[in-house]
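J.: Sequence unavailable; structure follows:
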């Protein structure tokens, strides 16, 4: 079953950000655009490269009114330890959510049950709490924050321009499409 246009399920978890621990709930993801970025585990190999890439682009996400939540099945304590010891992860200023029970990972359908880790899942959530973009990669395939930014911009554009859609490789400022009977067979 597709998660597109479904509302996020309730959750409560402990998180780490800017040297502090605090709770995060599904309500925190509503009222603004959010990215929930699942990764398998702290202290691994591909994961820190992805999280650093997000950190390097975090200001641009914030400029779009988007908050980032990285999630793994590690605890918030492990997130802090990793943040304190890794030069790549030390750059992170967004929220790192602990999901040791796997509740959030299961809510988003990315839990790898036999190992207790999350797949590399990326979810873009609109201000109403509905999932607009889903991307799930194999464990050995890292993601690209610039491509995620492009997709977020497209989702925001479509949300604010009813009747228009963004074609493949669309970038901000480029021409969009207005689906209609007149357009059928002309592309």
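T.: Yes, it's here. Everything numeric in this text was worked out from a predicted model, so none of it was measured.
J.: going forward, measure contacts and count neighbours with C-alpha atoms only.
T.: Will do.
J.: now the helices for this protein?
T.: Using DSSP state H, the helices found in the chain span residues 46-63, 76-85, 103-107, 145-160.
J.: surely residue 149 meets residue 61?
T.: Yes: shown here, residue 149 and residue 61 form a contact pair, counting by CA atoms under 8 Å, at 6.9 Å.
J.: Make a markdown table out of the helices of the chain and add distance to residue 28 and mean neighbour count.
T.: Below are the helices of the chain laid out as a markdown table (distance: least, CA to CA, whole Å; neighbours: other CA atoms under 10 Å):
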| stretch | distance to residue 28 | mean neighbour count |
| --- | --- | --- |
| helix 46-63 | 15 | 18 |
| helix 76-85 | 17 | 18 |
| helix 103-107 | 14 | 19 |
| helix 145-160 | 18 | 17 |
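J.: Now distance to residue 26 too, for those helices, in TSV please.
T.: Converted to TSV, these look like this (distance: least, CA to CA, whole Å):
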stretch	distance to residue 26
helix 46-63	19
helix 76-85	17
helix 103-107	10
helix 145-160	19
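J.: among those helices, which is nearest residue 19?
T.: Nearest to residue 19 among the helices of the chain is helix 76-85; the distance by CA to CA comes to 7.5 Å.
J.: So which elements touch the closest one?
T.: Contacting helix 76-85 under the criterion 3 or more CA pairs under 8 Å, 6 or more residues apart in numbering; DSSP states H and E are the following elements: strand 12-17, strand 95-98.
J.: what packs against the last one?
T.: Going back to what we said before, that points to strand 95-98. Using 3+ CA pairs under 8 Å, 6+ apart: strand 95-98 touches strand 12-17, strand 66-72, helix 76-85.
J.: out of the ones you listed, nearest to residue 119?
T.: That would be strand 66-72 among the helices and strands packed on strand 95-98, by CA to CA, at 9.1 Å.
J.: let's bring in a second one:
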């Protein structure tokens, strides 16, 4: 089973689009020591579920920024496709108003390195390179700490949209653990009681919940 949790997130250098601006040589490593990163993949521009997710992340952008999190989107579309979609009004299916950067993974290398490419390259009987599957990214999401380590990942199949509030909850849980050294139990939300890492404290917590 492929997992990046506990490992260094694969770095990349790619073109990103932020609003109407193209950003060349956009890297993941630029945020190390400065910000947490939530990197999320989506299948394609100009589709159906994808704009609902991108707008949902935008609606919570201030909450991510308040927590020191850099939000980044990524799909296998080109930067020109991203630009066109960002220029299209929401009522027409566009994502105009989305303010966080969106990476162009036109080569599909980033999606492949993060293990979210929905398919793989192979060779036919005659030795010709072929691609089996749908060459787009699954709805993968990666929470990366300030050291560049993946602390949480989630991968949904193409039809299944994500819950942005759950992403924020995971950020809160990671930051609570880092600040207080307490682990976060099931259904924990910021402000609730957490658990010290000992058998006695776990037993005490369970006895009162």
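T.: Sure, I can see it. What you see is a predicted model, and the numbers here were worked out from it, not measured in a lab.
J.: In the second structure, spot the strand with the most residues.
T.: strand 129-137 (DSSP state E).
J.: how far does that strand sit from the chain's center?
T.: 21 Å (CA atoms, centre = their mean, to the nearest Å).
J.: outside of that strand, which residues touch it?
T.: With CA atoms under 8 Å, 6 or more residues apart in numbering as the test, strand 129-137 of the second structure has contacts from 41-44, 75-76, 108, 111, 116-124.
J.: Flag every buried residue along that strand.
T.: 135-137 (16 or more other CA atoms under 10 Å).
J.: most tightly surrounded among the helices and strands packed on helix 76-85 of the first structure?
T.: strand 95-98 (a mean of 26; mean count of other CA atoms under 10 Å).
J.: Which residue numbers in the second structure does that one align to?
T.: Under TM-score structural alignment, the counterpart of strand 95-98 of the first structure in the second structure spans residues 101-104.
J.: Show residues contacting stretch 156-167 of the first structure.
T.: 154, 175-179.
J.: Off-centre distance for stretch 38-54 of the second structure?
T.: Worked out by CA atoms, centre = their mean, stretch 38-54 of the second structure lies 11 Å from the chain centre.
J.: which residues of the first structure does that stretch align to?
T.: The aligned range for stretch 38-54 of the second structure is 35-51, by TM-score structural alignment.
J.: got the contact list for that stretch?
T.: 66-74, 78-79, 82, 88-89, 92, 105, 110, 117-125, 139-145.
J.: just stretch 8-19 of the first structure next, same as before
T.: So stretch 8-19 of the first structure is contacted by 21-27, 75-77, 79-80, 93-99, 103-104, 107-108, 129-131 (CA under 8 Å, 6+ apart).
J.: First-to-last residue distance for it?
T.: Terminal residues of stretch 8-19 of the first structure are spaced 27 Å apart (CA to CA, to the nearest Å).
J.: Restrict the contacts of stretch 35-51 of the first structure to the buried ones and give me that as a PyMOL selection.
T.: To isolate the buried members of these in PyMOL, using 16+ other CA under 10 Å:
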select buried, resi 66+67+68+69+70+71+72+73+74+78+79+82+88+89+92+105+110+117+118+119+120+121+122+123+124+125+142+143+145
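J.: re the thing from before, want to throw the helices and strands packed on strand 95-98 of the first structure into CSV with distance to residue 53 of the first structure?
T.: Output for these, formatted as CSV (distance: least, CA to CA, whole Å):
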stretch, distance to residue 53 of the first structure
strand 12-17, 17
strand 66-72, 12
helix 76-85, 15
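J.: With respect to residue 171 of the first structure, which of those lies nearest?
T.: Nearest of these (CA to CA): strand 66-72, 17.5 Å.
J.: Which residues outside that closest one are in contact with it?
T.: By CA under 8 Å, 6+ apart, the list of residues contacting strand 66-72 of the first structure reads 32-42, 51, 58, 61, 94-100, 105, 117-118.
J.: now it: which residue numbers in the second structure?
T.: Counting by TM-score structural alignment, strand 66-72 of the first structure corresponds to 69-75 in the second structure.
J.: Report the distance from the matching stretch to the chain centre.
T.: For stretch 69-75 of the second structure, the distance to the chain centre is 6 Å (CA atoms, centre = their mean).
J.: what's the mean distance for it versus the first structure?
T.: Stretch 69-75 of the second structure differs from its equivalent in the first structure by a mean of 0.4 Å after superposition (mean CA distance after the TM-score superposition for the first structure).
J.: and residue 121 of the first structure, what pairs with it in the second structure?
T.: So residue 121 of the first structure corresponds to residue 140, using TM-score structural alignment.
J.: contacting residues for the closest residue to its match other than its chain neighbours?
T.: Counting by CA to CA, 6 or more residues apart in numbering, residue 155 is the residue found nearest to residue 140 of the second structure once chain neighbours are left out, at 4.1 Å. By CA under 8 Å, 6+ apart, the contact set of residue 155 of the second structure is 116, 138-141.
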